[in-house]
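# next comes the sequence, and after it the predicted model I'd like to discuss.
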Amino acid sequence: MSKEDKIVFCTGGGCTAKLGAGVLSRILEKLPRGEKDPDLLVGYDSRDDAAVYRITDDIALVQTVDFFPPMVDDPYTFGQIAATNALSDVYAMGGEVKTALNLVCFPEDMDLNVLGEILRGGAEKVAEAGGSLAGGHSIADSGVKYGLSVTGLVDPHRMYTNDTGMPGDKLVLTKALGVGLLCTANRVSEAAPEEMEAAIRSMTTLNKTAAELSRKYHVHAATDVTGFSFLGHLHEMMGGKLSCIIYADAVPVLPGAEKAADAFLYTAAGQRNRNHTGPFVRFENVSFAMEEVLFDPQTSGGLLLAVDPADAAALEQELRTAGLPASIVGEILPKQEIEITVIDK
């Protein structure tokens, strides 16, 4: 790959390229809905991670799509991250990956070997997920973008949705936060190599193991933490009818992320997240750097699970035994004046 063909960092690479949650909500509210299909169990109106359509009493399709510009300069690694991120929505619904279609935007004058490496990285992650890469679509564009349209299967009686948690449930997070901050720091050469390597390991780790282990326990709700940040996706989980308390000292954070926040190396997407979700959050004794971590847009983040309190500790331990930095980070409460309270002991 020549110097001219090297993928450069994008100002909005990865899930930082998402439109803000507030903008999307205003647009989606105005779309015509048509007559409700009783077999569409989950649609866009619930702000969930994927659509779910019932085929039989015991089988439902899970459909999702995700793609974005690169946030790392190695094409193969970018392909792995983008695919891992897209596959995650199926796991967030409690499903199993079956097929995937490539989505590619690529400049006609760029070395096709770059595209080949992106697609190789993505194909390997689809295979690791147990799915089949079944085709795709490409268009000529001024910049590089890549992702997947993914189809999975789930038992509709055992699927996860994002807003069905219950008071008393423990909140379990399966990956550390901070990849958005670290990618920004890396773009200006302020992230140590080992810090960026840890971020890449996190972004290329499938949520498959976490999802499979979670099915052994009583999980009432789930989501994956991506561009709208930990607090943004937590806000969606509360669904306007619940509240929660988060223990900041229990939240796993990637090395270097808080340092990047202290150096003001955060993203515009993180500030959009703060503007949208901040009014629902109260911080108590939490550092500004940790606030930024909690608002940081994640690319290929972990699962956030609302787990029966009797099962939470066992699930946390099993996830950790599997090598995941999982932690019980809070608890769901009955609805209170403040939706999300974050405290640091």
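On my side now, so go ahead.
# only C-alpha atoms for contact and neighbour calcs from this point on.
OK.
# what about the helices in this protein?
21-28, 75-92, 112-128, 179-187, 193-203, 208-214, 229-238, 257-262, 268-277, 288-295, 312-321 (DSSP state H).
# try this one side by side with the last:
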Amino acid sequence: MPQNSIEAASSLHTIRDLVRWAMTRMEDSRISLGHGTNDTWEEATFLVLRALKLPFDKLDAFFDANLTEEEVRRIACLIEERVTEHVPVPYLLHEAWLVGHRFYCDENVLIPRSFIAELLEEHLQPWVQDPLEIGSALDMCTGSGCLAVLLAEAFSNARVTGVDISPSALEVARVNRSDYGLEDRMELVLSDLFDMPELKSRRWDLIISNPPYVTTASMESLPDEYRHEPTLALEAGGDGMDVVRRLLPEASRHLTNNGLLVVEVGDGREALEAIWPDLPLTWLTVSAGDNLVFLATARDLREYFGPHEATA
């Protein structure tokens, strides 16, 4: 940490002091948000409270608590790393929260975030009328395993599979699987989509995916914070659809007869519809709009990809 920051930190004593100082440093540095917080107030309070292992929804109870010199120095170092190196807070703390669930994360995985999580909170109703009827579910491109954990929670009868191409990502997913006690219900498979032999003949009642969908051009303009995330989990070619192009035809063969596919594509709706203009898709409403996540049925996928899959 720079000497002037060490000197500034030495005069801080309370959580209030640290939050105020963190906000000032963040505002001065023009950091980019988007990894779980909406403004520098949320960013600062989350960093300070969780660095102290305190609940971030109990700020009033701890705001004027005095800290030790070591605590002040340690948190001041985290604040400086956030503003000078633009490291996202979840990587600094190895902790991210998604729909009220805590997940371990590091720079081997995307920081947990997906609009699919909102849909799983509602058990994908009305598309899934009885959550207990989902006996098998797959999270393709599982990364940290956060959506796989939420799948297991939303559909208590389901055996859950998480698939990822990155061995390092699956190590993170194993931590989260263990944290939620799901070793007996969640398997993790290293595979490039459905390429591994153990997946080729299997079908699932529900497949979800938050695959890479950032275009090559957009990658070049991403804020520094996003450059700490693995490129493999973000970039997907000129139109952002490199992975989705493969995923949909393959998924049509891996769904049960009444199965459902749910995929997040960010701002890729136009690119997706340019590839398959006549493919029946239902765009689902999430907090950021109704053009980000789509649902397709097994029947529609098979009818569409059956006769001309090779040219899709």
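That came in fine, so what should we check first? Here the structure is a predicted model, which means the values were calculated and not measured.
# any idea what the TM-score is?
The TM-score (TM-score structural alignment, normalised by the length of the second structure) is 0.28; 145 aligned residues with a Cα RMSD of 6.3 Å.
# can I get the helices of the first structure in a markdown table with mean neighbour count and distance to L148 of the first structure?
Formatted as a markdown table, those follow (neighbours: other Cα atoms under 10 Å; distance: least, Cα to Cα, whole Å):
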| stretch | mean neighbour count | distance to L148 of the first structure |
| --- | --- | --- |
| helix 21-28 | 12 | 21 |
| helix 75-92 | 28 | 6 |
| helix 112-128 | 19 | 8 |
| helix 179-187 | 26 | 21 |
| helix 193-203 | 18 | 15 |
| helix 208-214 | 20 | 16 |
| helix 229-238 | 24 | 21 |
| helix 257-262 | 22 | 28 |
| helix 268-277 | 20 | 22 |
| helix 288-295 | 22 | 25 |
| helix 312-321 | 18 | 27 |
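# list the buried ones in whichever strand or helix holds R299 of the second structure?
Taking DSSP states H and E as the definition, one finds R299 of the second structure inside helix 298-308. Residues of helix 298-308 of the second structure classed as buried by neighbour count (16 or more other Cα atoms under 10 Å): 298, 301-302, 304-305.
# mind listing what T341 of the first structure touches?
244-246, 281-284 (Cα atoms under 8 Å, 6 or more residues apart in numbering).
# could you redo the last one with a cut-off of 7 Å?
Listed by Cα atoms under 7 Å, 6 or more residues apart in numbering, the contact set of T341 of the first structure reads 244-246, 281-283.
# span of stretch 78-96 of the second structure from start to end?
Distance between the two ends of stretch 78-96 of the second structure: 16 Å, counting by Cα to Cα, to the nearest Å.
# give me the neighbour count for N4 of the second structure.
Neighbourhood size, N4 of the second structure [other Cα atoms under 10 Å]: 8.
# measure it to R74 of the second structure for me?
Counting by Cα to Cα, the gap from N4 of the second structure to R74 of the second structure is 15 Å.
# what strand or helix carries V163 of the second structure?
strand 159-164.
# and the angle from the following helix or strand past that strand to strand 159-164?
Under the assignment DSSP H and E, the closest C-terminal helix or strand after strand 159-164 of the second structure is helix 167-179. Between helix 167-179 of the second structure and strand 159-164, the angle comes out at 150 degrees (axes from the mean of the first three to the mean of the last three Cα atoms, to 10 degrees).
# can you list the buried residues in helix 167-179 of the second structure?
168-177.
# against which helices or strands is it packed?
The contact analysis (3 or more Cα pairs under 7 Å, 6 or more residues apart in numbering; DSSP states H and E) places helix 167-179 of the second structure against no helix or strand.
# hmm, back to that, what's the closest of the buried residues of helix 167-179 of the second structure to V160 of the second structure?
Among the buried residues of helix 167-179 of the second structure, R177 lies closest to V160 of the second structure (Cα to Cα), at 10.7 Å.
# how far away is that closest one from V149 of the second structure?
R177 of the second structure is 7 Å from V149 of the second structure, by Cα to Cα.
# got the buried residues for the one helix or strand L292 of the second structure maps to?
Under the criterion of DSSP H and E, L292 of the second structure resides in strand 289-297. The neighbour-count check on strand 289-297 of the second structure (16+ other Cα under 10 Å) flags 291-297 as buried.
# please enumerate the helices of the second structure.
3-9, 15-29, 40-51, 59-62, 69-84, 89-93, 116-121, 146-154, 167-179, 197-200, 216-220, 242-251, 269-275, 298-308.
# can I get those in TSV with distance to L284 of the second structure?
Formatted as TSV, those follow (distance: least, Cα to Cα, whole Å):
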stretch	distance to L284 of the second structure
helix 3-9	47
helix 15-29	35
helix 40-51	28
helix 59-62	35
helix 69-84	35
helix 89-93	28
helix 116-121	9
helix 146-154	17
helix 167-179	27
helix 197-200	28
helix 216-220	24
helix 242-251	17
helix 269-275	12
helix 298-308	16
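# out of the ones you listed, deepest packed?
Most buried of these by mean neighbour count (mean count of other Cα atoms under 10 Å) is helix 146-154; its value is a mean of 24.
# remind me what that helix packs against, helices and strands.
Helices and strands touching helix 146-154 of the second structure, by 3+ Cα pairs under 7 Å, 6+ apart, are helix 116-121, strand 159-164.
# these: which one's closest to S136 of the second structure?
strand 159-164 (4.8 Å).
# output the contacting helices and strands for that closest one.
strand 136-140, helix 146-154, strand 186-190.
# and E250 of the second structure, which of those is closest to it?
Shortest distance between E250 of the second structure and those, using Cα to Cα, is found for strand 136-140: 11.5 Å.
# got CSV for the helices of the first structure, with distance to T223 of the first structure too?
Compiled in CSV, the helices of the first structure are given as follows (distance: least, Cα to Cα, whole Å):
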stretch, distance to T223 of the first structure
helix 21-28, 15
helix 75-92, 5
helix 112-128, 20
helix 179-187, 18
helix 193-203, 16
helix 208-214, 11
helix 229-238, 7
helix 257-262, 22
helix 268-277, 16
helix 288-295, 15
helix 312-321, 16
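# can you tell which of the ones you listed is closest to G147 of the first structure?
helix 75-92 (5.3 Å).
# span of stretch 162-173 of the second structure from start to end?
Stretch 162-173 of the second structure end-to-end distance (Cα to Cα) = 8 Å.
# and what of stretch 90-97 of the second structure?
9 Å.
# before we move on, what about stretch 29-40 of the second structure?
By Cα to Cα, one end of stretch 29-40 of the second structure lies 11 Å from the other end.
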